[in-house]
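In: Next comes the sequence, and after it the predicted model I'd like to discuss.
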Amino acid sequence: MQAIQIIHPGAAEVLQLTERPVPTAGPGEVLIKVAAAGVNRPDVFQRQGNYAPPPGASDLPGLEVSGSLLEGDFSGDNPFGLEPGDAVCALLTGGGYAEYAVAPLAQCLPVPAGLSLVEAAALPENYFTVWSNVFERGQLGRGEGGAAETLLVQGGSSGIGVTAIQLARAFGHRVFATAGNADKCAACERLGAERAINYREEDFVAVLKQATAGRGVDVILDMVAGDYVPREIDCLAEGGRLVFIATLGGSKAAIDAGVLMRRRLTLTGSTLRARPVAFKGAIARQLHAKVWPLLAAGRLRPVIHQVFPAAEAARAHALMESSEHIGKLMLQW
């Protein structure tokens, strides 16, 4: 098969087309003929040498794919009744930049009605991540703010960001977002953000305090960390939750523990790639029950900025690093 490998850590140009043996599905796994794959920020970190695959994972980048099921072990956890020939999208620990990929069956979902295979490949990494962090760890809608709470999405125009905005709005929550220019802010507001804040020109703490009559927001989804953390704590409501999923601004921050105690705040976070199959399979079942119907009804839609031929993965990585995109970048075979 053809695949995109990282020949050595470095700039986007180290992604090169190669030939590899077709992988073999093991117990509980299936082989997928890949139609499309999503490009995600962790792929860039892996290419740079800063994010090694978990033990046993493919060295090829790529954490999500769509395509058709070919063969494998269908005897175990198969909650959606998938069979060879079915169109699926799947969450991987690696290996998605290839014509064939192996995935645990529990991490495969049927393609939602009305979505193309390219659109379906844009779902797993972002939807698994947002559901796990905003609705489970962040408890959006189940905190002190009540059934309808307020979410701030840092980096609202990213693949994760556009997913979080749409999902939170679909479940009836107020959403705010930050982005780096007027076009990105406008895109966030079209997707459902009540107010998008240009972080280069405005203080998101002041804007949010005014927009919430001084109360603050219930949940913050943060991909920045670093010196954002004290400011984020300042704009959390009583009982608020700050959820970290990346540290683009640095991994260290100074906090006032007294403020956390007095205002009953929670700081939490997670990574997804190395979590066990059972954990990811549980998220897949929740997504199928609660989110897939919204996708089929057209209430949610993946936002795709550009689709590249798979052989041009280096161009996709260069665009991601420029941060000039809004939504997802995709590779297609």
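Out: In hand now; what should we look at?
In: C-alpha from now on. contacts and neighbour counts both.
Out: Fine.
In: So for residue 216, what's the nearest residue that isn't a sequence neighbour?
Out: residue 237 (4.3 Å; CA to CA, 6 or more residues apart in numbering).
In: Check residue 293 too.
Out: Nearest non-adjacent residue to residue 293, counting by CA to CA, 6+ apart: residue 112, 7.8 Å away.
In: residues contacting the one you found?
Out: 120, 292-293, 295-296 (CA atoms under 8 Å, 6 or more residues apart in numbering).
In: let's see it at 7 Å
Out: Contacts for residue 112 (CA atoms under 7 Å, 6 or more residues apart in numbering) come out as 292, 295-296.
In: got these as CSV, with secondary structure and distance to residue 175 columns?
Out: Formatted as CSV, those follow (DSSP: H, G, I helix; E, B strand; the rest coil; distance: CA to CA, whole Å):
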residue, secondary structure, distance to residue 175
292, helix, 21
295, helix, 19
296, helix, 23
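In: Got another one to weigh against that:
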Amino acid sequence: MRAITLTEHGGPDVLTVSEIPSPTARPGSVVVDVHTAGLNRADLLQRQGHYNPPAGANTEHEVPGLEVSGTISSIGDGVTDWAVGDRVAALLAEGGYAEQVEVPAGQLLAVPDGFSLAEAAALPEVLCTVHSNVFTAAGLAPGEWLLVHGGGSGIGTAAIQMAKSHGAKVAVTVGSDRKGDFCRDLGADAVINYKEEDFVERIREITGDGDTPGDGADVILDVVGAKYLDRNIKALAVDGRLTIIGLQGGVKAEANLGRMLPRRLTVMATTLRARPEAQKARIVADVAQTFWQEAMNGGIKPIVDSEFPLADAAQAHARMEAGENIGKILLSVAADG
């Protein structure tokens, strides 16, 4: 089969179209003929050599890709809930940039007839990431304020919709008016241009009452990491929760515990890719009963920025790296089905 492989680490040009052996369905898994693969910023980190595949990954052929949509073509022993020909989307640990991929059965989501397979590929990673961090770990409640860094990203555009459907209020940071306008149209209650405004001061104004500053955000979803840690702590309300899911701004920073203790703040950092299969299966099952159903019924829209042929994965990476995208970038692997 054709796949995008990494024979070395570096810029987008290291993404190579290769012919590699097709996967087989081991017990408890299925093989999916890939229709569309979704890009994630973790793919860029992996390409650069900063995000190694988890234990048990294919060591002979390193193929990026954390989510796909497609059709089941074969089934391993012990799989009873799925059949050959089922239309699915899938959360992966690796291997999505390929014509076929093996998937643990617990990480599959059903795509109903009439729903675009291309759009379905834009959803598994963002829905599972936001659900597990914002709702399960941070416990965002209706009426609370969520601050999302990178509101125009795939994660950001999903978080806006999911939080609003849950009855929460949402503020986002963006780097351009174009992205800010898009986030407002998507439902964001407030937009902060981080290039022009201090997001700590602005979130207090936003959560305040007229001339009286508010307490800040109840939950912050952060993709920046070290660079934002101190300011994120300042931007949290009493009993606030910070969940860090990215390290675009570095990996090391100091935290003022004296500011955190009296305000009862919680700081957590998680990744979805390296979780054990059983944990991923539980997350996927929870999402299947909640936000996935809402998406399949039209309540949450997959936001697709652009689609590139599989062979043009380097151009797709360059677009994401430049920060030009609003929503998800996709790789088209097969014709629409």
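Out: In hand now; what should we look at? Since the structure is predicted, the reported quantities are computational estimates derived from the model, not experimental observations.
In: returning to what we had before: secondary structure class for the residue nearest to residue 293 of structure 1?
Out: Secondary structure assignment for residue 112 of structure 1 (DSSP: H, G, I helix; E, B strand; the rest coil): coil.
In: separation between residue 258 of structure 1 and residue 265 of structure 1?
Out: Look at residue 258 of structure 1 and residue 265 of structure 1: by CA to CA, to the nearest Å, they are 10 Å apart.
In: Neighbour count for those two, which is higher?
Out: residue 265 (19 against 9; other CA atoms under 10 Å).
In: Spatially central residue in structure 1, please.
Out: residue 126 (2.3 Å; CA atoms, centre = their mean).
In: Is it correct that it is in contact with residue 161?
Out: No: with contacts counted by CA atoms under 7 Å, residue 126 of structure 1 stays clear of residue 161, the gap being 8.6 Å.
In: all strands for the stretch 1-150 of structure 2, in order.
Out: Along the stretch 1-150 of structure 2, counting by DSSP state E, counting those that start in this stretch, strands occupy 2-6, 15-19, 29-38, 67-75, 87-91, 100-104, 108-110, 145-149.
In: try the stretch 151-300 of structure 1
Out: Going by DSSP E, counting those that start in this stretch, the stretch 151-300 of structure 1 shows strands at 174-179, 195-198, 217-222, 236-244, 266-269.
In: which helices and strands sit right next to the last one?
Out: The reference is to strand 266-269 of structure 1. strand 236-244 (3 or more CA pairs under 7 Å, 6 or more residues apart in numbering; DSSP states H and E).
In: From the rest of the structure, what touches the strand it packs on?
Out: Contacts of strand 236-244 of structure 1 (CA under 7 Å, 6+ apart): 133, 138, 144, 215-223, 263-270.
In: before we move on, back to that, which one of the strands of the stretch 1-150 of structure 2 lies nearest to residue 277 of structure 2?
Out: strand 100-104 (7.7 Å; CA to CA).
In: Please name every helix or strand in contact with the closest one.
Out: strand 29-38.
In: how far apart are the strand it packs on and its match in structure 1?
Out: Compared with structure 1 after fitting, strand 29-38 of structure 2 has a mean deviation of 0.4 Å; criterion: mean CA distance after the TM-score superposition for structure 1.
In: Show me how far that strand is from its chain's centre.
Out: On the basis of CA atoms, centre = their mean, to the nearest Å, strand 29-38 of structure 2 sits 18 Å off its chain's mean C-alpha point.
In: repeat for stretch 192-202 of structure 1
Out: The answer for stretch 192-202 of structure 1 is 20 Å, by CA atoms, centre = their mean.
In: which bit of structure 2 covers that stretch?
Out: Using TM-score structural alignment, stretch 192-202 of structure 1 lines up with residues 187-197 of structure 2.
In: Regarding the matching stretch, how distant is the last residue from the first?
Out: Stretch 187-197 of structure 2: ends 21 Å apart by CA to CA.
In: Identify each buried residue in that stretch, please.
Out: 187-194 (16 or more other CA atoms under 10 Å).
In: just stretch 216-236 of structure 2 next, same as before
Out: In terms of neighbour count (16+ other CA under 10 Å), stretch 216-236 of structure 2 has its buried residues at 216-229, 232-236.
In: what's the counterpart of residue 152 of structure 1 in structure 2?
Out: Checking TM-score structural alignment: residue 152 of structure 1 goes with residue 147.
In: tell me the contacts of its match?
Out: Taking CA under 7 Å, 6+ apart as the test, what residue 147 of structure 2 contacts is 170-172, 217, 219-221.
In: and with 10 Å instead?
Out: By CA atoms under 10 Å, 6 or more residues apart in numbering, the contact list for residue 147 of structure 2 reads 156, 159-160, 169-173, 188, 190-192, 199, 203, 216-222, 232, 235-236, 242.
In: What of residue 182 of structure 2?
Out: 151-152, 157, 188, 191, 326-327.
In: ditto for residue 149 of structure 2
Out: Per CA under 10 Å, 6+ apart, neighbours of residue 149 of structure 2: 155-156, 171-175, 192, 194, 199, 220-224, 228.
In: Likewise for residue 64 of structure 1?
Out: 34, 36-40, 89-97, 101, 103, 108, 120-126.
In: distance of residue 307 of structure 2 from residue 260 of structure 2?
Out: From residue 307 of structure 2 to residue 260 of structure 2 the distance is 43 Å (CA to CA).
In: At which residues are the helices of structure 1 located?
Out: For structure 1, the helices defined by DSSP state H cover 41-48, 117-121, 124-130, 159-170, 182-191, 204-211, 228-234, 257-263, 277-290, 292-296, 313-322.
In: how much space is there between residue 314 of structure 1 and residue 237 of structure 1?
Out: 42 Å.
In: So of the contacts of residue 182 of structure 2, which two are at opposite extremes in space?
Out: Largest pairwise distance in those, by CA to CA, is 16.1 Å, between 191 and 327.
In: my guess is residue 259 of structure 1 meets residue 233, correct?
Out: Yes: counting by CA atoms under 10 Å, residue 259 of structure 1 does reach residue 233; the two are 8.3 Å apart.
In: Now do the shared contacts for the two.
Out: In contact with both residue 259 of structure 1 and residue 233: residue 265, using CA under 10 Å, 6+ apart.
In: thinking again about what came up before, just put the contacts of residue 182 of structure 2 in CSV and tack on distance to residue 69 of structure 2.
Out: Shown next, in CSV, are the contacts of residue 182 of structure 2 (distance: CA to CA, whole Å):
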residue, distance to residue 69 of structure 2
151, 24
152, 23
157, 19
188, 28
191, 32
326, 20
327, 17
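In: what about stretch 230-241 of structure 2, start to end distance?
Out: Start-to-end, stretch 230-241 of structure 2 (CA to CA) is 13 Å.
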